Each structure stands twice: as structure tokens, then as C-alpha cells.
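S.K.: Structural data only, the sequence is not supplied:
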């Protein structure tokens, strides 16, 4: 009979990731990360990298690096989108890696576009038992060396985009509910439960065209626990650069600030998230984001390039 690799609080962090994956503060800029149907929806090549250091000041606190890229494609009539991504998430003795490809089909519907996307994923989980402080190292229930396992996963989603004004979508992650078996003898198991995501956003415009307010929402659940994230950003669209500043709020979890600048297609952002559970204002999450967007419309004929509809 196989043994489950749950070691007190060390595995509590892993269990949380299995439920909600990684909750990025700048989720509004990583739309194709949470929903494969968003691949190519912005009409541009979109590349974003993010580094998140959670619970700053704590030894072994989660640190996540992710890279995502997507672009539009046009062939056989309707528009399509494709993308890829990578994540490395380290928390204590655990390391989770994810690599994926994704495809989206976009079809005009009414005054907007309906998108359907799918994403095959390779998940890799590692546990460094050689660094674990275990009283009885002979207990076979605990790994005492580096153990690693890999599994196939699948995500899918749908989304509706109305120009540059609003969008809404739903997606499901871990559809095959994979079991990652670790070690040479596959003695340890990690069961990843399916998760559901709902995203939406609306852009409020003013009489002064230089200013706007973008609001975004993300709801995630594994049907046992829930998390919601709300963000609002004031946008300034200048002649040479764009600026934004805003706030985010996750009920019962955290509050944070968002700052960023965009110039010549380069997007630089920083956020700080403070936990409301009493950890301390100086022990929040620092997140740095770097992105690049440009027109790169493969397989599309003519000179009329597709205008970006991404809510940045």
C-alpha cells in the first residue's frame, strides 16, 4: 500500500498549492495563465515574467518564478491563439515545476469574441528529504533523500471579450486530477485536486481620454475552499509612456498596492501584498513583473494589423 507524503506543516504549503496553484498579485496581467482561452486574445505577442516572494522574512517561504507567452494566429478564417509557459515554485523542501503549451480558438459572437482554449501540462514535484529534520530517519513513511515525480495534466477554459471594455471567463485546471508518484519505487503520492477559476474585468473611461480605471476579479476554488481577488488600477495613457497605480483586496486573506509603467511595449510592475491574518505588515508578498508586447500577427494577410484589446 502506497504511503502519502504529508509531513506536518511542510506539506500544508504543498496542499495549498494543489488547491489553488499560485495566486499572483498581478493576475490581471497574466490572463492566459489562468485561462487558456485568453491565448492570443490581445491581438499581440505578449510575454510576461513574474517573480513572487511570499511571506518575506520567513525561512523556506514560497518563492515563485513564472514565464508565460502567447500570440494570435490567423488561418482558415477565424483567429486562433497559441502560447506556452513555465513555472518554478519552491516552498521549503518542496519544488513544483510546470511547463505547458496552449491553444485557443476565437470566433466573433455579437459585438465581441468568444474564445475556447485547452492546455496540456507537465507537472513535476520534488521533495528534498535529505534536508528534513526527522527524529526517526528509518521510518519508511518519510523520504530521506531527493524524490521526484512527474504527471500529465490538462486545463481548459472559455472566455468572452467585448472590445477593450470588458471580459469574462471560466476555466478548469487539473481536469484529469493527476496523481504524482515520487521516488524510484514511486512510494510517495501527491493527489492534485481539480480547481475552477472565474475571471472578469471592466474598464471605466472618463471624458479625459488620458485616464481610465481598470477593474479585475479572480475567483478560485477546489470546491472545498475559496479565494477571491479584486483589483482596481488608475491608468494614465501619456504620449510617451503609460502609468498605473492601484490596490487589490482578497477577502479574509490580504490587501495590496500595485504600481507600474509601460513604455515602448515594455511593461514593468511591482506589487506588495500584506496578509490580514496577523503575520505582520513587513512579512507580505513582494512581486516583480516584466512584460513585453508587440504586433506579431503570423499567417494574417494584409496591412491592417489587429488592434490590441488587452485591458492594460
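M.R.: Looks like it arrived, so ask away. As the structure is a prediction and not an experimental result, all values here were calculated from the model.

S.K.: contacts and neighbour counts: CA atoms only from here.
M.R.: OK.

S.K.: burial measure for residue 138, as a count.
M.R.: The local packing of residue 138 (other CA atoms under 10 Å) involves 10 other residues.

S.K.: Am I right that it sits in a strand?
M.R.: No. Under DSSP: H, G, I helix; E, B strand; the rest coil, residue 138 sits outside any strand and is assigned coil.

S.K.: For residue 83, which residues are in contact?
M.R.: 39-40, 68-71, 101-103 (CA atoms under 8 Å, 6 or more residues apart in numbering).

S.K.: what about burial for those, which qualify?
M.R.: Buried members of those, scored by 16 or more other CA atoms under 10 Å, are 39-40, 68-71, 101-103.

S.K.: ok, second structure coming up, stack it against the first:
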């Protein structure tokens, strides 16, 4: 009976995620703009690369696991500070595995006292379904009599387009974007069709300088919706000496989030977040973990360092 109840609960959650959250969720959104907004590409005069790994609802059978690699740089194709980018994402949940690859271009221009990036992403998404997926207990969680579930492993590949605006001022940023703009349709011979719906994102953040110049408070907001449901993330980070940060976040009706990170002098940045689940899923999960590592190589800065010993390079 316990297995049956867990299975039914999983079906409800997977159905909710499939309908209301086609895109994976993240907690360190302030360091993951390129994943949702192509207008972010080329924001800094640097070559940037990042790798993020998220383990959601740890302990829950078939829980989502997401890996994202992003890279972007400033180039001079149309304007002097245009941006290009590249994004690869692997997202697994239950018997479903999604892989997406996108090329990104952003045209950047001065607007007021800041810069506006207008970006577009063009790529491919592959959806793989494995009907033989089973729980850790070994029980098959697929009803072979369901005509909507394929009887063998299937794949479908579709084009995917996104669009975004990202405005950056020295004290704040604003972002507005849409993913799956073309609303591509996956078609499976055995189980019919599956449509991607547009996901809309609004992001914003502010940098508050305190009387002590070593400390900054950085609140941020992410609102996303598919026009049928929505999700809101609110975070506040305190940054020390521009290199160490920590903070708290709240995802509406879902989790309280702890954020930690640091940036080393060689340009490497690492971060970690833990989601303390406050929804009914807390009975089945120990929370969610998210890790990221990033590197930025400044194209213009000349690093002049002196060392007392060649052993410390």
C-alpha cells in the first residue's frame, strides 16, 4: 500500500511538473541568467564559462537531476560590445530525459545610464522516454496498459527558439525573456504528441551599498509563468569584499533557500545552495542541493602579480 501511495503521489508531481514547470527550476538564479535569458550574453567584457548541477528533492524516487553548461563572450560582430553564447542542458526526471543545445546572440546598446542586451537563442531539444523506468525498490512504475505511454524507448528532436531583454545599470538589473517561443511539438508514433509551451521570465536585482564599503546587500527576484501557473523566487545575498557572499531565499509555497559562495582571485567562482522543502514533499525528500563553478577571463585587464616564491603561482 505504501508503494502504491508513493507511486500515485509521484504521478501527481510529475504531471504537475510536466504541465506547470516544463523548464527545470534553479535556486542560484542570480548566477544563471544565460540559461533563461539570451539578452545576458556578453554582459561583461570577458569570456565566461559556468557549470551548474542541481539535485532536486533528494531521496524521492525519480527526482529531477539537472546539469547546465553555459559560456558567453563579448565580440564585435554588429556592435562593439555584442555578445555570443552557448548553452547545453541535461534534465532528467523519472522516465523522461531532456537534452537541449542552444546558440545565443545578443545585440548590446547604450540606454540611459546602462546597457540593454537584446538576445535570441536558437537550438535543438531532444526528449527521451524510457517506459521501463522503475523505483529503487525495483517495482515497475509504468502501467503497460496505458495507451499514452510508449511500450519501448522513444526519442524526438525539435527546434527551439528563445528571446530576451536584459538591462544592466551599475546599481540594478532587469530581465524579461521567453523560452520555447515557437512552441515546438514532439511527435511519437506510439503515444501521440507532446507540446512545449512558452515560459515567460521576469528577473530583477539591486545592489545596496552600505556605509561600510566592504559590505553590499543584493536582493533579487525571479518570476516565471507559463500563463497557466506561476512561481516566485525572492533572494537576499550579503556580499563581503566583492568575493564572499551568503544569503537566504524563499520560493513561494515550496522552499526556504540557503545560499553560499566565494570568488577566488584567479577568477574562479563557486557556489552552493540548499533548499529546505516546506511543501508536502518534505515528508519524502531531504531537500535539494545545487552546486556551480564558474570562471571569468577578463579580456582587457592586465594582471600584474608579484610572487615571493615560484612555488606559489
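M.R.: Great, that's in hand. Nothing here was measured: the structure is a model prediction, and the numbers come from that model.

S.K.: quick one on the thing from earlier: would you turn the buried ones among the contacts of residue 83 of the first structure into a markdown table with distance to residue 119 of the first structure?
M.R.: Listed next are those as a markdown table, based on distance: CA to CA, whole Å:
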| residue | distance to residue 119 of the first structure |
| --- | --- |
| 39 | 10 |
| 40 | 13 |
| 68 | 13 |
| 69 | 13 |
| 70 | 12 |
| 71 | 15 |
| 101 | 6 |
| 102 | 4 |
| 103 | 7 |
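
S.K.: how about these in JSON lines, adding secondary structure and distance to residue 221 of the first structure?
M.R.: As requested, those are arranged in JSON lines below (DSSP: H, G, I helix; E, B strand; the rest coil; distance: CA to CA, whole Å):
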{"residue": "39", "secondary structure": "coil", "distance to residue 221 of the first structure": "22"}
{"residue": "40", "secondary structure": "coil", "distance to residue 221 of the first structure": "25"}
{"residue": "68", "secondary structure": "strand", "distance to residue 221 of the first structure": "22"}
{"residue": "69", "secondary structure": "strand", "distance to residue 221 of the first structure": "25"}
{"residue": "70", "secondary structure": "strand", "distance to residue 221 of the first structure": "25"}
{"residue": "71", "secondary structure": "strand", "distance to residue 221 of the first structure": "28"}
{"residue": "101", "secondary structure": "strand", "distance to residue 221 of the first structure": "23"}
{"residue": "102", "secondary structure": "strand", "distance to residue 221 of the first structure": "22"}
{"residue": "103", "secondary structure": "strand", "distance to residue 221 of the first structure": "23"}
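
S.K.: Let me know the closest of these to residue 168 of the first structure.
M.R.: Taking CA to CA as the measure, residue 168 of the first structure lies nearest residue 39 of these, at 14.0 Å.

S.K.: Quick check, that closest one in contact with residue 106.
M.R.: No. Contact criterion CA atoms under 8 Å: residue 39 of the first structure and residue 106 do not qualify, at 9.4 Å.

S.K.: joint contacts of the two?
M.R.: residue 81.

S.K.: Next up, the contacts around residue 29 of the second structure.
M.R.: Residue 29 of the second structure touches residue 222, counting by CA under 8 Å, 6+ apart.

S.K.: sorry, that was for residue 203 of the second structure
M.R.: 173-176, 220-223.

S.K.: ok, 10 Å please
M.R.: Contact partners of residue 203 of the second structure, counting by CA atoms under 10 Å, 6 or more residues apart in numbering, are 29-30, 33, 36-37, 166, 173-177, 220-224, 232-234.

S.K.: What separation do you get for the corresponding residue of the first structure for it and residue 247 of the first structure?
M.R.: Matched by TM-score structural alignment, residue 203 of the second structure corresponds to residue 199 in the first structure. Residue 199 of the first structure is 17 Å from residue 247 of the first structure, where distance means CA to CA, to the nearest Å.

S.K.: Trace residue 132 of the second structure over to the first structure, please.
M.R.: In the first structure, residue 132 of the second structure lands on residue 130 (TM-score structural alignment).

S.K.: now residue 268 of the second structure
M.R.: Using TM-score structural alignment, residue 268 of the second structure sits opposite residue 266 in the first structure.

S.K.: next one: residue 179 of the second structure
M.R.: By TM-score structural alignment, residue 179 of the second structure lines up with residue 173.

S.K.: mind checking the SS state of residue 130 of the first structure?
M.R.: helix.

S.K.: Run through the residues that contact it.
M.R.: Counting by CA under 10 Å, 6+ apart, residue 130 of the first structure has contacts 93, 137, 143-147.

S.K.: Flag every buried residue along the longest helix seen in the first structure.
M.R.: With secondary structure taken from DSSP state H, the first structure has its longest helix at helix 8-20. For helix 8-20 of the first structure, the neighbour count (16+ other CA under 10 Å) marks 10-11, 14-15, 17-20 as buried.

S.K.: Ok, stretch 227-245 of the first structure next?
M.R.: 227-236, 242-245.

S.K.: Check stretch 198-216 of the second structure too.
M.R.: 198-207, 215-216.

S.K.: how many other residues sit next to the residue lying closest to residue 208 of the second structure once chain neighbours are set aside?
M.R.: Counting by CA to CA, 6 or more residues apart in numbering, residue 208 of the second structure lies nearest to residue 217, which is 5.0 Å off, once chain neighbours are set aside. Per other CA under 10 Å, the neighbour tally for residue 217 of the second structure reads 18.

S.K.: For residue 217 of the second structure, give its distance to residue 26 of the second structure.
M.R.: Distance from residue 217 of the second structure to residue 26 of the second structure, by CA to CA: 21 Å.

S.K.: List the buried residues for stretch 158-178 of the second structure?
M.R.: 158-168, 172-178.

S.K.: what distance separates the start and the end of that stretch?
M.R.: Calculated as CA to CA, the first-to-last residue distance of stretch 158-178 of the second structure is 17 Å.

S.K.: go on, stretch 17-35 of the second structure?
M.R.: First-to-last residue span, stretch 17-35 of the second structure, CA to CA: 18 Å.

S.K.: cool, and stretch 272-292 of the first structure?
M.R.: 22 Å.

S.K.: For the closest residue to the match of residue 268 of the second structure other than its chain neighbours, which residues are in contact?
M.R.: Spatial nearest neighbour of residue 266 of the first structure, chain neighbours left out: residue 292 (4.5 Å); criterion: CA to CA, 6+ apart. By CA under 10 Å, 6+ apart, residue 292 of the first structure lies in contact with 44-49, 69, 262-268.
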